[in-house]
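1. When you get a sec, could you give me coordinates for this:
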Amino acid sequence: MNLLKKYWLVLLFAIAIGSVIVINYVSGSQTEENAGAPRIPEEISSSQFVSPDSHETDKDKTKIYVDVKGNVKQPGVYQIDSGKRVSDVIELSGGFLDTAEKNAVNLAQKVHDEMVIIVPEKGEETSQKIPLDPTEEKLRLNGAAEEELTTLTGIGPSKAAAIVQYREENGDFQQMEELLNVSGIGATTLEKIESEILIP
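-> Reported below is the predicted structural model:
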């Protein structure tokens, strides 16, 4: 009888040990599976989200005034963000009239403060030079198209294209000396045209 009792005690003890081993094995397997599973990122809060617009500089947000004249539906002075294009201002003015010579307007050109955009009538020639006083006219370098730049002394089509390219890649000119960084323009050329242009 005692032998049978001892047998049952040993058997129960073995079952208990086996149960502990099985439980530890299962728990360890689940831990490894969880460790290998990809971690699901927490939802990004609104305070962590960075909008592309947040990278705008103060310069981009500066308000400027542009005067639109000629063959547009609503000519007038418009307030617009710095860095916008002529196409944006034309859109604000209601768009071109049917009589407008659209090819005479550089829609890709960046606008600047106090800029005057003249939309000519079909067949009409115009120059976007801005008069500074009754006896003299100067060309705004930052607002001039290639065709207008060729009216400057010593500036042909290739140099005009180089000026526009430099302006598009580096932004508006801030001082006369920056023209020396343009391919094909040296001190002699700068001396010839500095009395004919206006910066900024």
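
2. can we go C-alpha only for contacts and neighbour counts from here?
-> OK.

3. so residue 119 makes contact with residue 87?
-> No: in this structure residue 119 lies outside contact range of residue 87 using Cα atoms under 8 Å: 11.8 Å.

4. Have a look at these two and say which one is more surrounded.
-> The neighbour count for residue 119 versus residue 87, taken as other Cα atoms under 10 Å, is higher for residue 119 (26 against 17).

5. Quick check: the gap between that one and residue 5.
-> Separation of residue 119 from residue 5 (Cα to Cα, to the nearest Å): 111 Å.

6. quick one more, to check against the first:
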Amino acid sequence: METKERIEPIDVEQPDPARAPGSVLQLVRARIAQHVRFHPREAFALAVLGLLLLTGAGLAYARARPAAGVSPPAVAVSSSASPAASGAANTIVVDVVGAVRKPGVYDFAQGARVIDAVRAAGGFLRDAGPQAINLARPLVDGEQIVVPKKGQAPAAAAPGGASAQQPGGKVNINSATESDFENLPGIGPVLAQKIVDYRDQHGPFRSIQDLMKVSGIGQKKFDSLQAYVTV
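-> Modelled structure (predicted):
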């Protein structure tokens, strides 16, 4: 009699549903969600922080941009003259002649006086007549200061601050005043007034000989004046 071999059943391990590929992904997601889950207070704090950061960035951007319609400040351009030009404008050039020790052309600053010009020229000579000129008068650029000797006709100021006295101590009859004419030999107040009136009516003298057209000045009077006058 044959004996049949008994076959024992083999237990086969069934796959765990939780370990299925789909289940593994779900498990991973669940655990990630547990780690990144925020408490409501933490979420609110993060939201506020983000809002503050955005607001700060917006303000910084707005400040960096120029306002609409507002041009950037213009750079001021200096229009002042150069130091050399400024220095030249403040310099007075005067010619000092006559009874001084060192006649010549001298430079002075604005506000200088006649006495400053005389000092620059070395001072008066012994035979100078300083009382004949106004030492306190301000200097005028380009003028000539004539220091007369004793007994010579004094220098006088003409209209505009220029000197009526010309080189050699002569008086310009077209710019002289009544006082200037009175300082000339043989000219008194009445005749000085006549000379000025004639000049006002007929215009500047063309030559010194025109003085003889003035009533009261004849050939003899003119001969005594011509060494002291010029045009």
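
7. So after superposing, what's the score?
-> The TM-score (TM-score structural alignment, normalised by the length of the first structure) is 0.42; 151 aligned residues with a Cα RMSD of 5.7 Å.

8. which element follows the top helix by length along the first structure toward the C-terminus?
-> For the first structure, the helix with the greatest residue count under DSSP state H is helix 2-36. Next in sequence after helix 2-36 of the first structure, counting helices and strands by DSSP states H and E, comes helix 58-61.

9. next structured bit after that next one?
-> Downstream of helix 58-61 of the first structure (by DSSP H and E), the next one is strand 63-70.

10. For that next one, which residues meet the burial criterion?
-> For strand 63-70 of the first structure, the buried set under the neighbour-count rule, 16 or more other Cα atoms under 10 Å, comprises 64, 65, 66, 67, 68, 69, 70.

11. May I see these arranged in CSV, with distance to residue 160 of the first structure as well?
-> Shown next, in CSV, are the buried residues of strand 63-70 of the first structure (distance: Cα to Cα, whole Å):
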residue, distance to residue 160 of the first structure
64, 26
65, 26
66, 24
67, 25
68, 24
69, 25
70, 26
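
12. ok, those residues vs residue 80 of the first structure, which is closest?
-> residue 64 (5.5 Å; Cα to Cα).

13. Spatially nearest residue to residue 93 of the second structure (excluding sequence neighbours)?
-> residue 107 (4.6 Å; Cα to Cα, 6 or more residues apart in numbering).

14. residues near residue 26 of the first structure, how many?
-> Count around residue 26 of the first structure with other Cα under 10 Å applied: 10.

15. which residues touch it?
-> With contact set as Cα atoms under 8 Å, 6 or more residues apart in numbering, residue 26 of the first structure has no partners.

16. any idea how far it is from residue 161 of the first structure?
-> Distance from residue 26 of the first structure to residue 161 of the first structure, by Cα to Cα: 75 Å.

17. Over to residue 36 of the first structure?
-> Distance, residue 36 of the first structure to residue 161 of the first structure, using Cα to Cα: 59 Å.
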